[in-house]
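K.L.:
Sharing a sequence plus its predicted fold:
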Amino acid sequence: MPVKEFKLPDVGEGVAEGELVTWLVAPGDRVEEDQPVAEVETDKALVEVPSSYDGTVEELFVEEGEMVPVGDVIISFRVGEEGAGDEAAAPDESETAGDDAEPEPAAAADAAGSDATDAEPDTPSGRTFAPPSARRLARELGVDIAAVDGSGPGGRIGEADVRAHAEGGAGGADAADSGSDEAPAPTPIDAGSGGRKSAVKKRGDDGSAEPSATTAAPSAAPEPAGRETTLATPATRKVARELGVDVDDVPTDATRDGEAFVTGDDVRAYAEALESETADSAAESAPEPSPVDVSASGDAAGAGGAAGSAAEPSASGSTDETIPYRGVRRTIGKQMERSVYTAPHVTHHDTAEVDALVEAREELKPRAEERGVKLTYMPFVMKAIVAGLKEYPSLNSELREEDEEIVLKKEYNLGIAVATDAGLMVPVVEDVDEKGLFELAAEVRDLASRARERKLKPAEMKGGTFSITNFGAIGGEYATPIINYPETAILGLGAIEERPVVRERDGTSEVVPAPTLPLSLSIDHRVIDGAVAAEFANTVMEHLEHPLLLLSH
């Protein structure tokens, strides 16, 4: 059967990459067109990626947790008639996904600038079943991936298979060429590793594994492991400095974005292993693995980097927790950074006295409940904002610097910031000017509910022209909201509470309690002047303080 390769599609406006969170299929599974095959987290949403083909899953090219650029091949399918008998045939050039698809073994070697002897020869079936992490490890260890015996389903090759094959070389390339299967005696750093090779070692020019740093004399300093790049948090690097450990020497099976990732527990375990094995270095044979054997630390990291029973507390008696900065949190961070460092923010604060608004909502609530709608203050605020945007269109705009123009939007699509367990999401309510209060209330409630359940579609977070953030629902009066760039303004709502206000009665002024709504309006000062922002806020407040004016819109 022909094989079709499937690329990660554009799953959101302006999205360049996404984290593949979960595979919903496995090699050998039968799938239909439009059936979800994976969940990808990107653009502040968890998105299901549907298949473009009817067929059988041939191979998965990306592992769960990996960041994948849009356009990269993530999966391949065998398509065509059942029982065609050529299930394992590799696709020809007309059936592949193009230049972005994973190249054939020989082409991959040429692209990497390596010798032809480093290329992966075809297996008898024509394909090598191995995920990207296993292929990457094979390249690092100088292993011919096609010669590795896979222990997974259907002969799938894992990282452990690659390490086992590398250790079975009995000295590297020369031993492999001679066909020797005798494995070298384990060094102290490998003791108890269960066939897993420590990342501390590097391969010499002759392909042999260099001695581990821990086999040196007690007075000798550990040799560098040779890893050029290691990802670690600042807290982990601080621990490494305190213990006199180079993070590039610390063994780990965990990766982040294709690079080795080391935790504080890995550093502590490695330091303790060095100390323990230095004391026993006079012994010629490998010692018994200690409770904090470095390979055990690597296994723990490979399982997710969580602190296990071998984790030792820091000098202060506590163990820091590290959380990967990726997925929704990284998307939010990049968007906030882009906004703050691109648009000069100015925030205008004011307070609306909303006695009449509170009364209007109370009067309409029973009628809304009859229609199955929970009426909040948000629909009133949205209609008041539209009134202000129609009068001051510069707040409903986008600055396109490259074109040197400001686009005044004619649609009124308001984004509503929703706090979720995964971070802040901003679903968009379209055409607010054309909808009534009850319709807006129902739509906002539906979008907010699905945002918290991670069920929003990417299209439901596109096309906003102005945003609202209701921090008053949690508590607080004023804030400095960050603009949802490339929009040019955002309005923050404080809590509606009774506060002291000055009222005129019988010609005298007195301070009385009254419900008020604090407003915080952030603007892009390149596009909007402070005076215009104040006038817009006054228009919004006028419509909130006299809700009957909303009937005119």
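P.N.:
Structure received. Numbers count the residues shown, from 1 in each chain.

K.L.:
For the rest of this, base every contact and every neighbour count on C-alpha atoms.
P.N.:
Noted.

K.L.:
What residues does the spatially most central residue of the chain make contact with?
P.N.:
Centroid-nearest residue in the chain: Gly327, 1.3 Å away (criterion: Cα atoms, centre = their mean). Gly327 makes contact with Gly18, Glu19, Glu41, Thr42, Lys44 under the criterion Cα atoms under 8 Å, 6 or more residues apart in numbering.

K.L.:
Included below, for side-by-side comparison, is a second structure:
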Amino acid sequence: MPKLGESITEAAIITWFKDVGDTIEEDEMLLEVATDKVDSEVPSNISGVIEEILYKANDVIKIGETIAIIKADGSSSSKSKSKKPDSISSVVETHQKQRKPKKKPSITSRTSTSPSTSAVEISQSNLFSVSNSNTFFSPLIISIAKKHHISFEELARIPATGNKGRLRKSDVFQYIEDGRPYKFAQPVAQKDPTAYHIPQLNFDKGKGKIIEMDRMRKMIADHMVYSKHTSPHVTAYVEADLTNMVNWRNANKTAFQETYGERLTFTPLFVETVAKAIKDFPNINASVDGNNIIVKEDINIGMATALPSGNLIVPVVKKADTKNLKQLAENVNELANKARDNKLSGDDIKGSTFTISNVGTFGSVMGTPIINQPEVAILALGIIKKRPEVIETEDGDEIAIRSMMYLSLSFDHRVVDGFLGGSFVRRVADYFEQFDIERDI
């Protein structure tokens, strides 16, 4: 599995384009994989005949693991997982250990006294142990558990075959294949009588056309539920007068495109303004790691973008505070075009430190956005709408037609208090209202 982007450590196989025995040319696409929200096609780095495919669709593979064996001379030979002849080259030169079949576990073979905690609540940056057992959960195990909605308590009941009692990926997949026999087993420990228990209500879901969620929609759903569960959301609202910005943009968009060959939308202007406000309030550009707050050095602005499928994705403008308007327009337009054509790479959606969501493009007056984890705040920008407003002039108060917009900032109240959240969103609005109408392009 080749490196697919910065900070990406694993990928899930979506489909293989070739079968065992097929001939493949160098740079011909071998398989398609998924990393977070982006699908990527992986080419072969040699020409030859496919000797062996070591993983199937939906398997989650670490970067650097061998996923297929190709005989470079173009002829087929006997398969072997334990020993590879010198004439066989792998897609990646990492040894793949032989996997052994597992026996179906017995439901009475193990119980657990671990707390009933969802697997998605556990940080994926460390290894974790279960109380009164010798089982360790790796980030890969946590990722698989999250995908299949397996709780921490249920994971603790799965018989482990790894070194020193560690749970292996194959153990989890075998357990799922066996029908998850421990899914409804009761823990030995007594439940806390003061704890809140989710009521088991039988709702009438009605009848109608059934549409199965696609892979991206499932990931979005998991991410949104995780965010609401993790961060206590608070939303602050302000209103901003964008008349100067709107008039300047309308007067200069044609000249800007003729000069730089780039469309001038409102998005690069929004990104520029938000990056400027973040420099005034750097603690809004942060993430939470346990009891620590990590204030990020770079200002990377994520842009929530709708795909043709209706799903959302967040491409990232890296180091937005260091770029001028021309560079921001180029970056924004490039990412928007990639998203529209479903050609975003793993690096294009990684590293965001603060996210904006332009809900105004859908006609929404305002919104209450959900924080893009692990960030601590997200800003929603409503529709720019002309309204009669009372303004102060040298001759006194007057009623004028102004271009107004509502801003909604959702923030993580664990680390962002009302003063910081309110001050930041007010500063963004102030910069919008103070836009220089005489600015050069």
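P.N.:
Ah, there it is. On a predicted model such as this, the values are computed, not experimentally measured, just so you know.

K.L.:
How alike are these chains, TM-score-wise?
P.N.:
Overlay of the two chains. TM-score (TM-score structural alignment, normalised by the length of structure 2): 0.68; 337 aligned residues with a Cα RMSD of 3.3 Å.

K.L.:
re earlier: which residue in structure 2 lines up with the residue nearest to the centre of structure 1?
P.N.:
Using TM-score structural alignment, the partner of Gly327 of structure 1 in structure 2 is Arg215.

K.L.:
cool, Pro344 of structure 1 as well?
P.N.:
Mapped onto structure 2 by TM-score structural alignment, Pro344 of structure 1 lines up with Pro232.

K.L.:
count of residues packed around that match?
P.N.:
Other residues near Pro232 of structure 2 come to 14 when the count uses other Cα atoms under 10 Å.

K.L.:
For it, give me its contacts.
P.N.:
Neighbour list for Pro232 of structure 2: Phe411, Asp412, His413, Arg414 [criterion: Cα under 8 Å, 6+ apart].

K.L.:
Tell me which residue of structure 1 lines up with Val42 of structure 2.
P.N.:
Aligned counterpart of Val42 of structure 2 in structure 1: Val49 (TM-score structural alignment).

K.L.:
before we move on, the earlier item: nearest to Thr351 of structure 1, of the contacts of Gly327 of structure 1?
P.N.:
Set against Thr351 of structure 1, the nearest of the contacts of Gly327 of structure 1 by Cα to Cα is Lys44 (31.5 Å).

K.L.:
Confirm for me that that closest one is in contact with Val328.
P.N.:
Yes. Assessed by Cα atoms under 8 Å, Lys44 of structure 1 is found in contact with Val328 at 5.0 Å.

K.L.:
Looking at those two, which one has more neighbours?
P.N.:
Lys44 (24 against 21).

K.L.:
List the contacts of the more buried one.
P.N.:
Gly327, Val328, Thr331, Ile332, Gly423, Leu424, Met425.

K.L.:
Confirm that the third one sits in a strand.
P.N.:
No. With DSSP: H, G, I helix; E, B strand; the rest coil as the criterion, Thr331 of structure 1 is helix rather than part of a strand.

K.L.:
tally of neighbours for it?
P.N.:
Using other Cα under 10 Å, Thr331 of structure 1 has 21 other residues around it.

K.L.:
and the aligned residue in structure 2 for Val31 of structure 1, what does it touch?
P.N.:
Residue pairing (TM-score structural alignment): Val31 of structure 1 is matched to Ile24 of structure 2. Contact analysis of Ile24 of structure 2 by Cα under 8 Å, 6+ apart lists Lys18, Leu30, Ser44, Ser47, Gly48, Val49, Ile50.

K.L.:
and with 7 Å instead?
P.N.:
Shown in contact with Ile24 of structure 2 (Cα atoms under 7 Å, 6 or more residues apart in numbering): Ser47, Gly48, Val49.

K.L.:
neighbours around the first one, how many?
P.N.:
Residue crowding around Ser47 of structure 2 was assessed by other Cα under 10 Å; the count is 17.

K.L.:
distance of it from Glu26 of structure 2?
P.N.:
Using Cα to Cα, to the nearest Å, Ser47 of structure 2 is found at 5 Å from Glu26 of structure 2.

K.L.:
the helices in the stretch 251-400 of structure 2, which residues?
P.N.:
Ranges of helices in the stretch 251-400 of structure 2, per DSSP state H, counting those that start in this stretch, are 266-280, 325-340.

K.L.:
Same question for the stretch 251-400 of structure 1.
P.N.:
Counting by DSSP H, counting those that start in this stretch, the stretch 251-400 of structure 1 has helices at residues 264-279, 294-302, 327-342, 355-370, 378-391.

K.L.:
For the first one, give the aligned segment of structure 2 as residue numbers.
P.N.:
Residue correspondence for helix 264-279 of structure 1 in structure 2, counting by TM-score structural alignment: none.

K.L.:
Redo the helices of the stretch 251-400 of structure 1 as CSV? Include distance to Thr508 of structure 1.
P.N.:
CSV is the format used below for those (distance: least, Cα to Cα, whole Å):
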stretch, distance to Thr508 of structure 1
helix 264-279, 68
helix 294-302, 72
helix 327-342, 46
helix 355-370, 20
helix 378-391, 31
